[in-house]
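Student: what follows is a predicted protein model with its sequence.
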Amino acid sequence: MTRLVVVSNRVSIPEEGKPQAGGLAVAITGALSEHGGLWFGWDGRVKQVPSNRPSVVTRDNIDYATLSLSKEDYDNYYLGFANEVLWPVFHFNLGAMDFQLDHVKAYSRVNARFAEALVTLVQGDELIWVHDYHLLPLGKELRERGIRQPLGFFLHIPFPSFDLLRALPCYRELLEDLLHYDLVGFQTENDRHAFHEALVETFDATLEGDNVIDCLGHRLRTGVYPVGIDVDEAIAEAEHAITQAPACQFQADLGKRDLIIGADRLDYSKGLVQRFNAIETLLTHFKHRRQRTIFMQIASPSRSAIPEYDELRRQLEGMAGHINGTYADIDWLPVHYLNQTYAHADLMGLFRAARVGLVTPLRDGMNLVCKEFVAAQDPDDPGVLVLSDLAGAARELSGALLVNPYDVHDITSAIERALNMPRDERRQRYREMIDVLRRNSLLTWRQRFIDDLAQQAG
């Protein structure tokens, strides 16, 4: 079996006695264990003078090779270009873009540095799988250093429409960077179509069928690979969590009240402001929901060094205080806003207890929280998923109540419909969605991409 090399911005090195950070890390580790291989990327550390020689740790048959970043590169490559330019543009938020030439230079410099270190570790017969927007130019940098192995790239976030993309001063260079991969994968067909359109409009590329592109002397294949979850593991975790003391106490405190839950990383792309406005509208126009409904929003801290994120945190704290100050009673607090990170098992227990899962990003590549919410439900008495139709997952989960995340009244109406939904309809919607999750599982996503990349070796 061909050795696999995975490259990502961050590397998750397993530690004995500690669970891995997220299902995606588990899937990648599983692929590497199956094939034998290397996981390469940033170790999450910032050093004054980082070494250009990667640190290598071996666990079983997997080598974990990492580099540190300098403070300048962390500020300009990671916070600057990746998260203040690419992230907002790819999430359709041009107003949050802060384009600076120093950031572009750092982005190129770090990708070149990663490539320089990686070529010392590859052996010549691998499949190389690069992940996400931090590393768009890595394929070009590897090719320039003599790498001829099949190169695959998977974009976890949305790909913007051409009119949005060309607001980036360096969009032509980024598109040309992607031409050096053999296989480029996206979450949805809309994302792939936007990529095709950008190449045709910019370089007059030629499309052959649905998935082959000839452009500037390069020939590459594209594919749609929706990321999933490990359904059986998620179900087992939720079933276990709901029997534990914290979940039992929470359910006792909840009583007969209905729980509406959101769990997101604190980010302007998640539609949290509109979500809070929808909860206030629910309490204003559906007065029978007062005293009977609790909204819990978990917002894990994120990128606090970027001003927009700190401002969002303060805004949500103010909105939660306003709603509670207006509607709370001695024995009832309508909004529980938690700006903390919770263990995954605890989240699955909360999902299991909820009547409504509220997942309303303004734009999202896929969104796995909504899939975990579905998997966590009791099949006999499931809750209802209210989902943004601008999340990639909306293309799969037609059993959810789909809403426009910018339309507060649409979200409010969907919440009220969810809380009133008959049990038989809830069961039917759950069955439809859990079947989709099983077909498009995390393991299916991983294997489909690797199989398609392996075909490029011929």
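Tutor: That came through fine.

Student: CA only for contacts and neighbour counts going forward, please
Tutor: Fine.

Student: you'd agree residue 273 is up against residue 316?
Tutor: Yes: Residue 273 is within contact range of residue 316, at 6.8 Å (criterion: C-alpha atoms under 8 Å).

Student: didn't residue 184 look like it was pressed against residue 223?
Tutor: Yes: between residue 184 and residue 223 there is a contact under C-alpha under 8 Å: 6.5 Å.

Student: the more surrounded of those two?
Tutor: residue 184 (26 against 21; other C-alpha atoms under 10 Å).

Student: so which strand or helix has that one?
Tutor: strand 183-186 (DSSP states H and E).

Student: buried sites along the next helix or strand after that strand?
Tutor: Later in the chain than strand 183-186, the nearest helix or strand by DSSP H and E is helix 189-203. Across helix 189-203, burial judged by 16 or more other C-alpha atoms under 10 Å covers 189, 190, 191, 192, 193, 194, 195, 196, 197, 198, 199, 200.

Student: put this next to the previous one:
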Amino acid sequence: IQYADLWQAYCEVNEQFVHGLFQFKKEKDMVWIHDIYLLLAPFYLRKKDLNCNIGFFVQSPFPSSDVFKTCQHRIELLKSLLCSDIIGFNVYEYSRNFTAACRKILKLSSSPKKGGYVGVEYNGRTILIKVGQIRVNIEDVKKSLKTKEFSDYREHIFQMLIQPKQFLLSSVDRIHPISGIKQKLEGYQHFLRNCPNLRSKTCLMLFLLPPECENFGVEQLIASDGFSPQISFKSLDPSIFLKRNSQTRDSLNLHQNWTKDLLKNTLGDILKLVAEIQNEFGHGCLIFRQENLTQEQRCALW
């Protein structure tokens, strides 16, 4: 599969999302966009509506300017993001990387603004950069702790333990090649090998969530590896957002097959390592589940 084909498909998906949005958008509506899947959407929005009020939140880490310079379409991506009125990042480091990329790649200036914002000057406009850390709503947590679901699942967790443990480690992860699940398991395996006195006292409960790209037959993929899914996967065909030309469809099919193979290899590595740890140290050291946890269940787990 060619990089140019992937980039063309990415552009078309973004353009078609914006096209669909304008079927519902009213004149003074603010458009709020999330994450790397729609980095070009602000450009297409601004192209259709010069006065559109656009907010963009980058959920993913934004790389350093030196790393971002290696991206072939770095200028297009930066200029598209700068079509927004406000851009949010999870942590200060990512916002700093973004402003540094604007300065080094596009030669733009930035300065502090009132309210904790940073302003980037672009095409006669000031784009506000804001850091918005993820917070825990304490009141929601308190409500969850009083529910029957919390109590029942807490009891369920203890029932899953083969023997009483002094140390319970828990982890909730999504299947993804860069999610670090394999490295986490390797670290836990290293811990068990080097701390034999803690093996009988420690248990890792690893909960695996389905991947976000749910259109690649993941349910069958997991079942084929002897891992029975307990939740349903919704089917979403992204080709409905693409222009109906054969070249785009061929590129999409190639990308789907490549992604399916990548996910299958990732899951295969995880399952192999889980079995290796359980065989070496016993099933009581590692409990591996696939569940879609509610807020109450997560509170019980933590």
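Tutor: Okay, I see it. Owing to the predicted nature of the structure, the values given are computational and were not obtained by experimental measurement.

Student: so stretch 43-54 of the first structure matches what in the second structure?
Tutor: Using TM-score structural alignment, stretch 43-54 of the first structure lines up with nothing in the second structure.

Student: to which residue of the first structure is residue 128 of the second structure aligned?
Tutor: Checking with TM-score structural alignment, residue 128 of the second structure has residue 221 as its match.

Student: residues in contact with the residue lying closest to residue 149 of the second structure once chain neighbours are set aside?
Tutor: Distances taken as C-alpha to C-alpha, 6 or more residues apart in numbering put residue 296 closest to residue 149 of the second structure, at 6.3 Å, once the chain neighbours are dropped. Residue 296 of the second structure is in contact with 144, 145, 147, 149, 150, counting by C-alpha atoms under 8 Å, 6 or more residues apart in numbering.

Student: the helix or strand hosting residue 143 of the first structure aligns to what range in the second structure?
Tutor: In this assignment (DSSP H and E), residue 143 of the first structure forms part of helix 138-144. Under the alignment (TM-score structural alignment), helix 138-144 of the first structure falls on residues 41-47 in the second structure.

Student: with stretch 315-322 of the first structure instead?
Tutor: Using TM-score structural alignment, stretch 315-322 of the first structure pairs with 269-276 in the second structure.

Student: which parts of the stretch 151-300 of the first structure are helices?
Tutor: Remark: helices assigned in the stretch 151-300 of the first structure by DSSP state H, counting those that start in this stretch are 162-165, 171-178, 189-203, 231-241, 245-254, 272-285.

Student: tell me which of the ones you listed sits nearest to residue 300 of the first structure.
Tutor: With C-alpha to C-alpha as the criterion, residue 300 of the first structure lies closest to helix 272-285 of the helices of the stretch 151-300 of the first structure, at 12.2 Å.

Student: run the chain-centre distance for that closest one.
Tutor: How far helix 272-285 of the first structure lies from its chain's middle: 25 Å, per C-alpha atoms, centre = their mean, to the nearest Å.

Student: which other helices and strands contact it?
Tutor: In terms of contacts (3 or more C-alpha pairs under 8 Å, 6 or more residues apart in numbering; DSSP states H and E), helix 272-285 of the first structure is packed against helix 307-327, helix 408-420.

Student: would you check the span in the second structure matched by the next helix-or-strand element following the last one?
Tutor: What that stands for is helix 408-420 of the first structure. For helix 408-420 of the first structure, the following helix or strand on the C-terminal side (DSSP H and E) is helix 423-439. Under TM-score structural alignment, helix 423-439 of the first structure corresponds to no residues of the second structure.

Student: same check on stretch 8-16 of the first structure?
Tutor: Stretch 8-16 of the first structure maps onto no residues of the second structure, going by TM-score structural alignment.

Student: what do you get for stretch 274-288 of the first structure?
Tutor: Stretch 274-288 of the first structure maps onto residues 183-197 of the second structure, going by TM-score structural alignment.

Student: so which bits of the matching stretch are buried?
Tutor: 185, 186, 188, 189, 192.

Student: just to revisit the earlier point, which of residue 273 and residue 316 of the first structure has more neighbours?
Tutor: The residue with more neighbours, out of residue 273 of the first structure and residue 316, is residue 316; 19 against 15, by other C-alpha under 10 Å.

Student: got the contact list for the more buried one?
Tutor: Counted by C-alpha under 8 Å, 6+ apart, residue 316 of the first structure has contacts 272, 273, 276.

Student: make JSON lines from those residues and add distance to residue 332 of the first structure to it.
Tutor: Output for the contacts of residue 316 of the first structure, formatted as JSON lines (distance: C-alpha to C-alpha, whole Å):
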{"residue": "272", "distance to residue 332 of the first structure": "22"}
{"residue": "273", "distance to residue 332 of the first structure": "22"}
{"residue": "276", "distance to residue 332 of the first structure": "17"}
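
Student: out of these, who's nearest residue 142 of the first structure?
Tutor: residue 272 (39.4 Å).

Student: center of the second structure, which residue is that?
Tutor: Closest to where the C-alpha atoms of the second structure average out (C-alpha atoms, centre = their mean) is residue 60, at 6.9 Å.

Student: that one matches what in the first structure?
Tutor: For residue 60 of the second structure, the residue aligned by TM-score structural alignment is residue 157.

Student: and residue 14 of the second structure, by the same measure?
Tutor: Aligned partner of residue 14 of the second structure by TM-score structural alignment: residue 111.

Student: mean shift of the host helix or strand of that match relative to the second structure?
Tutor: Per DSSP H and E: residue 111 of the first structure is located in helix 101-118. In this overlay with the second structure, the average offset of helix 101-118 of the first structure from its partner residues is 1.8 Å by mean C-alpha distance after the TM-score superposition for the first structure.

Student: buried set for that helix?
Tutor: 103-104, 106-108, 110-118.
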